[in-house]
Each structure stands twice: as C-alpha cells, then as structure tokens.
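K.L.:
After the sequence you'll find the predicted model.
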Amino acid sequence: MIFKKRFLPIAMMAFHSLTVAAQKTVENYSWTNLPKAQQPAFKRDTVRITAYGAQPDGHTLNTDAIHKAIDAVNKQGGGVVMVPPGLWMTGPIVMKSNINLHLSENATLLFTPDKTQYALTEGFYEGKSAARNQSPISGINLENVAITGKGIVDGNGDVWRAVHKSQLTEGQWKEKVASGGVLKDDGKTWYPSEQFKKASTENKSMLLTPGKTPKDFADMKDFLRPNLVVFNNCKKVLLEGVTFQNSAAWCIHPLMCQDLTIRNVRVENPEYAHNGDGMDIESCKNFLIEGCTLDVGDDAICIKSGKDEEGRKRGMPTENGLIRNNIVYNGHGGFVVGSEMSGGARNIFVQNCTFMGTDKGLRFKSVRGRGGVVEKIYAKDIYMKDIAQEAVFFDLFYFVKFATDGARDMREEVNEGTPVFRDMHFENIVCNGASKAVFIRGLAEMPIKNIIMENMVITADTGMELTDGDNIQFKNVHLITPEKSQAVK
C-alpha cells in the first residue's frame, strides 16, 4: 500500500506504532560500529609567519609571507605554520600537504577586499563546474593538511554579496548604501558593483560549458563569489577549534575528500548571507563532524554529491559519516541532505544535536532530474526549539516553483533522473515549537519509502502532511498541536 496524501492535524494525541504500509522494514543498523575518519599527523617543527616578514597591522598584505612560510615547512617534510595573535590582512592562501596552519588565540586572518587579488579559476557552484573567484583558503590533491587553533578566519564577505533592503534594519541599509556600490532600479537591492548588478539582473550563467574557460567570465568576475574554505580531492583533512566567518558564499566546502574531521569549530554568517551555508560536505567518504556551533545564513550542516547529470557521472556519494554533539542556531536547516545529491548519500549517523531557531530541523530535498540514491540515514537524540517551519521535512519538489526550474521534466516516469530517498530511522526526537511537525512529499513514480520515526515528542502548530510515501512508520510519537488545529490544505 502506498499513501497518496494524508493530513494528520493532531492535537495532544500519542501514537503507538502508527504504520503506513508496514510490510517492509528498514535494514538493521548499529550505533556501536560507527564510521571513523583517519586523523592527520604533523611534525612538531613550527615556523611563525613573522619569520618571513608578516605584519599584524590589519593593513599590510601578508600573502607572500604566509606562502613563504608554508613552502618552507612543506619542503622540510611538513609541520606547523604558526599565525601569532594579531590582525593579519592577506590575499588567498593555497595550502600544501603536511601543513598544519595554526591560528593562535586572538589571531585573525582577514581576507582582503581587493578583488584583484583573487584569480578567476575553475570551481563548482551548487554541484556543477563553474567559474569562480579563487577561494580565500584552498587546497587540491593534498594529503595530511589542517587548519587548527583558536583564531578566526574572516572572509570579508560583505564586500562580495548583494543584499535586499528588507533583510537589514533601516540604519544598516543606510550604512550599506553609503558604503558605495549600486542599487537595483527599484532601489530595493544593493549590489557591490555595476558589474555584479548587470550579471545578476541579466541572470548570467557562471557554468563552465564546453569550450569556455574562466577567462571568458572576466566581464562578470565581481559576481563570482568564492567559497571561503575549499579542499578538493584531499585525504586526511582536519579543521579544529577555529572560527570561520563572513564567507562570500559557502563557508566550508570539502569536495571529494576522504578522511575528513571537522571538530569544535564555530561557523558564523549573517542571516542575510545569500548562499551562506555553514558546511557543505560534497562527495566525501569517512568523515566526522563533532562539537561544532553554527549560526549561518543558509543550510547549516549539509550533505551534497553533485547536481543532475554532472553529479551522476561523477558517481561519488557522500558516505560513512558521523555528525554528533553540534549546535545550530540560525540556518535554513539544521541537518540537510540535498538538493544537489545526484551522486547519492548513504551510511550517515546524526546524534545528539541541537537546533535552535532554524527554518527547518531535519531537511531532505531534491527534485526530478537529480537522480541519486539517499539511503541509510540515521538520526537520534535530536533536540529542537522554535523551528520556523517543519521539524522533519522531505520534499522531492524542491525549487520547482521557481523560474530557473520552469523547464524541468515533470513526467511521472522512472528514469536516471529520478531521485530515491529510502531506508532511514529517526529516534528520540524532541521539538518545542514548529510550524508543522512532519512534512513528506515524494514523487508519484518514486515515493519516499521505508522511513521509521519513533520516540518523538513534537509541539507544533499543525501535525503531519504526507504525500506519496511507502512504509512510513511512526512508533510512540506524541504530537502536541492546538486543540482546534485544521488540516493543512
């Protein structure tokens, strides 16, 4: 049996083993044999960036001094590059293998607002090859690399991004307009430059289609906002203790990495930061994210694996991950899978996390054309408060209403572009305050299937809305809604 649509506007009602099409079961799993990530190790040899002339005055451009320190340590077989206390202005930093870039307490790497320092390069935008400005911190094909300490990495993101008047207070808006830049013709959006405005209003593409190189995008360079930290195809990566903030686009973006650890970091972006994701773990294998605090402008901890045909050809799922003991404040979602998940995601465990004031709690999203299989996702001991929208959310019609997806295939047939979400188990979920407890909307041709939710207490304005699902099981679920709640139409 497959349910097509079901509304459950439940007030003060406890469920015990309410099951839809329960002929199947989710595959057994264990919280005792969890995924592990190998840790990098470094020689104790330490070089301070001041040894190569770096100045902590917040004005001197220290790019060359930092790179000289990295090169010297790398040539000696690796070790620690120390950033002492101070305000260190710099251009983009390119990491090397066997380097631990260590930021002392009260050390801030502040990336220059001079955009000429950032070269146009081949990168990725939302899962597809695209022209981008060079990331403030990047590394490709590295092994044994880390950014550690108690310092701050600041991307100076406000000089890169547009902002709508409605997203700021009156005082902030006046300050933004006075800072320079240009306004949209209706006066309601601020752009960093005329070049940015033109690219945005004309909806120019940044994608690297056949025959195009990054140099072909020079006339829209200012529009190509960089992700703050990007490690591409690296092994044994560690980010620990550092605050990463104010990114122009995504903040932390490990791509096609293996053995990744993100521990005790803080990620901060303003609420108005467009694409201001906290962590986007894309096509990575064996990873640990623990003890982190995020307060961002978009999705917080997000699992991705490429977009549409390009992602399917890459064929690299994000897999074998443990996400535990994290706190998320502002963000579009606390733990998120998608929407660029065309390579798939599997064997991911989320435990003992708190979401405070996010738009959604557990968020899963995709759309026809993506393809990919998302399966074996397990979450337990998740605590939420003041969730603006849904506490648990599945939607396979994500972004369909927007013009950019207006031509997307809407046929109800199974093909390589059909996304599959299945085999998940959520338990011990508590939410005090949400607009809706649970929202599930699958596809007619591919229902969301084999989802177990048990031992849950959710206080919400409305209960559940379920469309196109198969074997969605609720066990010992207590939903608390207003006594006169109505079904969501």
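P.N.:
The structure has been received and is ready for your questions.
K.L.:
going forward, measure contacts between C-alpha atoms and count neighbours the same way
P.N.:
Fine.
K.L.:
Identify each of the helices in this structure and give its residue range.
P.N.:
For the chain, the helices defined by DSSP state H occupy 63-75, 170-178, 194-201, 308-314.
K.L.:
buried stuff in the second one?
P.N.:
Buried residues in helix 170-178, defined by neighbour count with 16 or more other CA atoms under 10 Å: 173, 176, 177.
K.L.:
Show me which of those residues is closest to residue 78.
P.N.:
residue 176 (43.4 Å; CA to CA).
K.L.:
Compute the number of surrounding residues for the spatially closest residue to the closest one that is not a sequence neighbour.
P.N.:
Nearest residue to residue 176, sequence neighbours excluded (CA to CA, 6 or more residues apart in numbering): residue 190, at 7.6 Å. For residue 190, the count of nearby residues is 22 (other CA atoms under 10 Å).
K.L.:
just checking, residue 190 touches residue 158?
P.N.:
No - between residue 190 and residue 158 there is no contact under CA atoms under 8 Å: 11.1 Å.
K.L.:
Hmm, residue 133 and residue 230 touching each other?
P.N.:
No - the pair residue 230 / residue 133 is not scored as a contact, 11.8 Å apart, by CA under 8 Å.
K.L.:
Got another one to weigh against that:
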Amino acid sequence: MQLKILTITSLSITVEINNDAPFYVPEPYLVYLNGVQVLENGKRNVFSLYELKPASIYELEVRTETETQKLEFQTLDLSYVLNVRNFKAYGDGVHDDTLAVQTAIMACPEHGIVYFPTGVYLVKSLFLKSDINIYLKKEATLLASAMRDDYAILPGTIRNKNDELILGTWEGNPLPIYTSLITGINVQNIMFFGEGTLDGNAQNGPWWINPKKKVLAYRPRGIFLNNCRNICFQGLTVQNTASWAIHPFYSENLEFYDLKIKNPAHVGNTDGLNPESCENVKIIGVHFSVGDDCIAIKSGKIYMAKNHRRPTKDLEIRNCLMEDGHG
C-alpha cells in the first residue's frame, strides 16, 4: 500500500491508495490526522477529507490490520471567503438565487473562495471566472431550474473573415446548445470542490422527453467547459443532468477526482464524463452510474475532424467504478 496526494486545497485533501485492486481496497482502513481518527471503515482507493485548517501541517496515517502508511502535507493558505448568503442567496430551493450566486463569483478576488453553506440554491446557468475556488459544503446543493425558457443559447459557431469560434457543440458537431448548470468558456485556474451536489433537476423539466429532438437548441450539460485549462473538480456529486453530466471541450490540464456522477439507468444520452478534443485529463476515483456511456473519449465528427484536426490525448483513467452505464 502506497499513498499518493492527488490534490490539496486550503480546506481539503484527496488521497489515492495505490494497490493492485480497482476502486475498492482489499481490506478496510482507518484514517488519522495528527493522531485523531477522522475516517473509519474506509473502502475506496480514493478518499477526501474536508473542513481542514488553512496553511496547516498535518500528518496523515492510514491503518489496516496488516499495514500502516504515513505522509505529511500542508494545506494551502486561505484568501478571501465570499459566502453566497451575504450576496442575498436564500438557499431555500424556492427563490431564484442565480443573481446572488453569479455576483459572488464575479466579485471573488484572485485565489478567493466562493462558499456555499448547507442549503438548496435554485439557479439558472452559472458562468465560471478564472483564478477562483468554489466550495460546496456537505448538504449544499446547486439545483438547476427545470424551465427551458430559463436558459440562454450558445450558438454553434461565430465566424469572422478568417476563422470561426465554436461556442456550442452537440454530438461532435458545432451546433447550438442551451447553457449548462455550470458553464466555463475561456477560463483557467479553478478549483471546484466539496461534498455538495450539482443537481441538473432534469426529471422535473422537459429534457428527458424526446431527448434527441432539438427545440431551438440542444439540451444542456451538467458542466460544460469550452477552451478552459487548469480546472479541477473534487469530491462533488453531479446528478440528474439533462444530457451529458460533464463535457470538457477543447480544454487542457483537467482533473476530476473522487466524484459521484449519477443519472437514471433508463434515461439514454445521459453520459458521465466525455472529454472532447482535450489534453492532459485525469479521471481518478470517480463513481459512475448513468444511462449511457460512463466515459466517452471524443474528438468531433466529420466536420470537426476535417476543419480542426484536434484529437483527445494524454488521459489518465484509474480507480473508477462504472456501475450502471456502458463503460
């Protein structure tokens, strides 16, 4: 048994246990921080710890009946914390919190944290900003509006004299799509983490009825990243998305650690994580249970391949569980 740190924030750490078993360890373990037990009956090769103190040194110890391994780490320093409640977010699942949450994101200074305490935050599309952190506390949920009219449309392409800008993409072609619950376009250096949930709420909307049919535009994703880099998603649950749960497109240096991606097994085209024309992607310790492909590695269809010739390359995928879904 060997311990490897996957990522550290000011409030959390994700650790991978390297052994010969996929996803689940051969024997359960206990986890101690500075001599205090913080996790018992650990079963997965990848685990995360939260509510740590910023800029603090910890000794982490993993014990099984037959072996003990230790490592030392230091959490990152903490900059400003912007609590979305201070921006007039209600977190009651009834009021529309989009403006409050988006204001907190846009107001967040470099390396600051947008913080979601426990609650249900009803939102339309949210757009990411570079150089920030977003932390969803346990039992904090970003709940997508179920109304189609609440979503803007990203055009497939915008052209000038010499080139084209691809904004929306559907099934490998530049086509108009509705904006996603979380949308990132040309952003970088973002950590989105915590034990909270991103809930697409698709079961209460029109999205799963005739799912391949275009109604003004094609369905939104749970998370859509277009031309982004240095992005990490850690610990979150992503569920009930209108189509693919996570769709990185033309992006690089992406990390997806210790996530749970859940869509109903009977709903088609609800893929888990589909990197398209991306580079340097790590998918580690993710639990998939979806209605279509768990992971589909893409590089566009005929038009994209002919005109842009951008493959997906340099992927690491390990210690994942693919429950429902096509693998």
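P.N.:
Received the coordinates, thanks. The shown structure was predicted, so the numbers you read here are calculated from the model rather than taken from an experiment.
K.L.:
Post the TM-score for the overlay when you can.
P.N.:
Taking TM-score structural alignment, normalised by the length of the second structure as the basis, the two superposed chains have a TM-score of 0.70; 239 aligned residues with a CA RMSD of 1.8 Å.
K.L.:
before we move on, back to that, CSV please, covering the buried residues of helix 170-178 of the first structure and showing distance to residue 80 of the first structure.
P.N.:
Converted to CSV, these look like this (distance: CA to CA, whole Å):
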residue, distance to residue 80 of the first structure
173, 42
176, 39
177, 42
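K.L.:
Which one of those residues is nearest to residue 81 of the first structure?
P.N.:
Looking across the buried residues of helix 170-178 of the first structure and measuring by CA to CA, the closest to residue 81 of the first structure is residue 176, at 36.4 Å.
K.L.:
For the residue lying closest to residue 37 of the second structure once chain neighbours are set aside, grab the count of nearby residues.
P.N.:
Spatially, and ignoring its direct neighbours in sequence, residue 37 of the second structure is nearest to residue 31 (5.8 Å; CA to CA, 6+ apart). Using other CA under 10 Å, residue 31 of the second structure has 22 neighbouring residues.
K.L.:
how about the strands of the stretch 351-489 of the first structure, start to end?
P.N.:
360-365, 373-395, 420-441, 448-459, 462-480 (DSSP state E, counting those that start in this stretch).
K.L.:
In the first structure, which residues correspond to the host helix or strand of residue 39 of the second structure?
P.N.:
Secondary-structure assignment from DSSP states H and E places residue 39 of the second structure in strand 36-44. Aligned by TM-score structural alignment, strand 36-44 of the second structure corresponds to no residues of the first structure.
K.L.:
Next one: residue 346 of the first structure from residue 321 of the first structure, what distance?
P.N.:
Look at residue 346 of the first structure and residue 321 of the first structure: by CA to CA, to the nearest Å, they are 8 Å apart.
K.L.:
Same check on residue 87 of the first structure?
P.N.:
Counting by CA to CA, the gap from residue 87 of the first structure to residue 321 of the first structure is 35 Å.
K.L.:
same deal with residue 53 of the first structure?
P.N.:
41 Å.
K.L.:
again, but for residue 265 of the first structure
P.N.:
Residue 265 of the first structure is 17 Å from residue 321 of the first structure, by CA to CA.
K.L.:
Also residue 79 of the first structure?
P.N.:
Counting by CA to CA, the gap from residue 79 of the first structure to residue 321 of the first structure is 27 Å.
K.L.:
So those two - more neighbours on which side?
P.N.:
The neighbour comparison of residue 79 of the first structure against residue 321 (other CA under 10 Å) goes to residue 321, with 28 against 24.
K.L.:
so the more buried one makes contact with residue 286?
P.N.:
Yes - between residue 321 of the first structure and residue 286 a contact is recorded at 5.5 Å, counting by CA under 8 Å.
K.L.:
Count the residues that sit near the residue mapped onto residue 301 of the second structure from the first structure.
P.N.:
Mapped onto the first structure by TM-score structural alignment, residue 301 of the second structure lines up with residue 307. Counted with other CA under 10 Å, residues neighbouring residue 307 of the first structure total 26.
K.L.:
close enough to count as contact, residue 99 of the first structure and residue 144?
P.N.:
Yes - between residue 99 of the first structure and residue 144 there is a contact at 7.0 Å, judged by CA under 8 Å.
K.L.:
got any residues that touch both of those two?
P.N.:
Listed as contacting both residue 99 of the first structure and residue 144 by CA atoms under 8 Å, 6 or more residues apart in numbering are residue 42.
K.L.:
So between the two, which is more surrounded?
P.N.:
More crowded of residue 99 of the first structure and residue 144, by other CA under 10 Å: residue 99, with 26 against 21.
K.L.:
excluding its backbone neighbours, what's nearest the corresponding residue of the second structure for the more buried one?
P.N.:
Taking TM-score structural alignment, the alignment pairs residue 99 of the first structure with residue 132 from the second structure. Counting by CA to CA, 6+ apart, residue 111 is the residue found nearest to residue 132 of the second structure once chain neighbours are left out, at 4.8 Å.
K.L.:
isn't the one you found right up against residue 134?
P.N.:
No - the criterion here is CA under 8 Å, and residue 111 of the second structure misses it with residue 134 at 9.9 Å.
K.L.:
Looking at these two, which one has more neighbours?
P.N.:
residue 134 (22 against 19).
K.L.:
wouldn't that one be in contact with residue 113 here?
P.N.:
Yes - Residue 134 of the second structure lies in contact with residue 113 (CA under 8 Å); the separation is 5.4 Å.
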